[in-house]
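Undergrad: Kindly return the folded structure for what I paste below:
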Amino acid sequence: MSDTKKFPGIPLFDSALHFTRLSKHQQFSSVSPDVEAFVTDLAITNALDDYRHTKAFLTSYSRKSTETYDKFRGDAERLLLWAWLIQKKSVAELRRQDLEDFIDFVMKPPADWVAETTHRRFLDKDGLRLPNPLWRPFRKIASGSGRLNNKSLQGLYSNLSVYFQYLMEEDYALGNPVSVVKKNCKYLIDNAAIKKPKRLSELQWQTLLDTSERLAISDPIHERTLFIIASLKSLKLRISELSNRERWTPVMNHFWRDHEGNWWFKAFGKGNKERDVSISSDYLNYLERYRQALGLLGLPSPDDDSLLIPALNGRSGLRSRQIRNLVEIAFSVAVNQLTEEGFLEDARELKAATTHWLRHTGASMEVAANRPLQHVQADLGHGSIRTTDELYVDSDNRERALTASKHKI
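TA: Next comes the predicted model:
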């Protein structure tokens, strides 16, 4: 198990919740002494300056959203740890060849840099935030390794380019070699293939729903998981739109009824945009069932500002990682069910699925049921109906396939 192997580094930056508590001029957190000790003990010239500039970079981007902070933190942190522990260099000294070596590294990270699953970066103990010894910079994925897929690699290049541009503007880095390295990257695939949304089949979705309901019946604690899964699929939500995060805490009265008796859910999505998602009558049964499990009666009233998905202690709402972990447990149970019933290919596909597939599944099934595309677009929060069409209908490719089918050999 790679989780138990000795990793020479530690996580450098805490979650957005803790990171944003630091003042702009506070380099290290007083409750994370191990991070300061790790950086100051490195035999790397300018390691402290590397950390200071990266912290300032992340502070700048943490103002946008938690998701933006998480995105840049992960890639900047990996680069820092690699530069210090593998190359024995400051990031300010990295050049084109170094970046090419770094890409080779992330495409095949060593076992002691890869965890079997996601672990918290820091653990609370006696008022301190201590590095979790199980945390690793990479996590195993469906392929059985920590290597990045094409989309993640594209994102890495984009994030590193923004990072180096920031360092240049601060007169810390001499240049930005990312674009040249990306241009010559042997791992990137120029994909002009038709993009199909990653979604669950009818069998996979029904198995997931059925097993989640059985879990809830066997133990009421799983009523929360059933509600989350029903919400992600039926309301076509991103996980972040159900989670407690900076500037947004989902509460019960985000469900609201208009004067005609229609129910809606107020979501706070990408780009800090609010939208109202339409709700089916069938979904209301799951909402009412979930509220009953929480000891609440009926559907939400306008003055019900209780937490939508509270932690077990009831004092805070669940964050994205916690919600994702709950859904992944239900996915695993459904995979086992499909395997036992002999649907081996469906089980393998579901094992590789992510929670975001539920959003795609909900949208795809509604389009297949001939719901007006503009209504699906509004619920998804897409800025353009073209985006929805390309993802779930792709009328241009349908016409292309139709015209091709008429030609004879």
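
Undergrad: From here on, just use CA atoms for contacts and neighbour counts.
TA: Will do.

Undergrad: If you tally nearby residues, what's the number for L81?
TA: Number of residues near L81 (other CA atoms under 10 Å) recorded here: 21.

Undergrad: Here is a second sequence; please produce its structure as well for comparison:
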Amino acid sequence: MEAVQAWLAEFHDSPQTLRNYRKEAERLLLWALLERGKPLSSLTREDCLLYEAFLNDPQPRERWCGTKAPRFSPRWRPFMGPLSPASRQMAMLIINSLLSYLVKAGYLAGNPLALARRRTRGHQPLQQVERFLEHDQWQALLAAVEALPRDSERDLQHYARTKYLVALLYLLGPRVSEVAEHTMGSFRRVRERWWWQVIGKGRKEARVPVNQDLLNALSEYRRFYGLPPLPAPDESTPLVMNLKGTAGIGDNMIYRIIKSLVIQAAARLEADDPHQAEKLRRASTHWFRHTSITHQADAGIDLRHLQRNARHARLDTTGLYLHAEEKEWHEAMERHRLKE
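TA: Model (predicted):
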């Protein structure tokens, strides 16, 4: 199908993602044809629910499951067995992405998966991450950083620290306690790539990629204090220092720095958009973690990578940060008008 091939072509620069997405598309197309006797364009909400159940137990087993074999071998099968809950969740998210693309391409009139009722235990309130900064609010905040005074040595110290702290919170998405507790030695270079080695919630160890923007911010901050541009292995310098550069700062100081900044940023928005300004004034340090994850999702970062960056144990937690379908839903309602 040309439309599916066009969707897959979007991932040509990420071979692993392409393989995973092609696999899930093939599985769905084969199931639709062999089990439901219909093309992808005819799948209904009921079909989507049946397919989700099928992933839990692909039957008849002799048709669908087998040991690993070359793609064109008679022994090849789409599955090796039932999918785990996490794999089923990932499969349905990938399929939802495919169906949403096909709607945009005009191949489907609607996305049947978007209508599927999510089974829950008892009443569940609507969940959506809302404590994040919109892109316009984020730009106002960056402008507020650059507007900080730089007249005295203390002003320069405050500007350097704030600029670096904002980059750190946005590009890594850490919890504030993690910023306060870690040192520069938590940045590690492995095979010419930099990572942030973090001990996070529940004392779980993880690592997050450090991109070039953060490396630049880190180097600029370190040079300001006369340090080499990049950290040494196991360096004990605090991740964020006090103004004199003699000790680290705690959660409370980080909160105060950020709270002061968002109030200044909100003032920049007040005249043109008081609603956005009011939301920005409510922001706290933890909003930066939500903002980081949300903006990564908006940038199209692969969901598997997004889950690892956020260090979420469950993929459905990461899914709360995906707002693209909500945007499409709202835009679709613009076709429902008072006057023809």
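
Undergrad: Overlay the chains and give the TM-score.
TA: Remark: TM-score between the superposed chains equals 0.56 [TM-score structural alignment, normalised by the length of the second structure]; 212 aligned residues with a CA RMSD of 3.0 Å.

Undergrad: equivalent range in the first structure for stretch 64-79 of the second structure?
TA: On the first structure, no counterpart of stretch 64-79 of the second structure exists by TM-score structural alignment.

Undergrad: For the stretch 201-350 of the first structure, just list every one of the strands.
TA: 255-257, 263-269, 273-278 (DSSP state E, counting those that start in this stretch).

Undergrad: equivalent range in the second structure for stretch 382-390 of the first structure?
TA: Mapping stretch 382-390 of the first structure onto the second structure (TM-score structural alignment) gives residues 312-320.

Undergrad: what's the answer for stretch 47-57 of the first structure, then?
TA: So stretch 47-57 of the first structure is aligned with nothing, judged by TM-score structural alignment.

Undergrad: Identify each buried residue in that stretch, please.
TA: Within stretch 47-57 of the first structure, the residues that count as buried by 16 or more other CA atoms under 10 Å are 47-48, 50-51, 53-57.

Undergrad: Which of the residues you listed fall in helices?
TA: 47-48, 50-51, 53-57 (DSSP state H).

Undergrad: need the buried residues of stretch 47-57 of the first structure in JSON lines with distance to W256 of the first structure, can you?
TA: Formatted as JSON lines, the buried residues of stretch 47-57 of the first structure follow (distance: CA to CA, whole Å):
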{"residue": "A47", "distance to W256 of the first structure": "52"}
{"residue": "L48", "distance to W256 of the first structure": "51"}
{"residue": "D50", "distance to W256 of the first structure": "48"}
{"residue": "Y51", "distance to W256 of the first structure": "46"}
{"residue": "H53", "distance to W256 of the first structure": "45"}
{"residue": "T54", "distance to W256 of the first structure": "42"}
{"residue": "K55", "distance to W256 of the first structure": "40"}
{"residue": "A56", "distance to W256 of the first structure": "40"}
{"residue": "F57", "distance to W256 of the first structure": "39"}
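
Undergrad: Quick one: map W196 of the second structure onto the first structure.
TA: W196 of the second structure maps onto F265 in the first structure, by TM-score structural alignment.

Undergrad: so how many other residues sit close to its match?
TA: 19.

Undergrad: quick one: buried residues of the one helix or strand R398 of the first structure maps to?
TA: In this assignment (DSSP states H and E), R398 of the first structure forms part of helix 395-405. Residues of helix 395-405 of the first structure include none that count as buried (16+ other CA under 10 Å).

Undergrad: helices or strands next to that helix in the packing?
TA: If contacts are counted by 3 or more CA pairs under 8 Å, 6 or more residues apart in numbering; DSSP states H and E, helix 395-405 of the first structure sits against no helix or strand.

Undergrad: cutoff 10 Å now
TA: The contact analysis (3 or more CA pairs under 10 Å, 6 or more residues apart in numbering; DSSP states H and E) places helix 395-405 of the first structure against helix 385-392.

Undergrad: Any idea how far the helix it packs on is from the middle of the chain?
TA: Offset of helix 385-392 of the first structure from its chain centre (CA atoms, centre = their mean, to the nearest Å): 22 Å.
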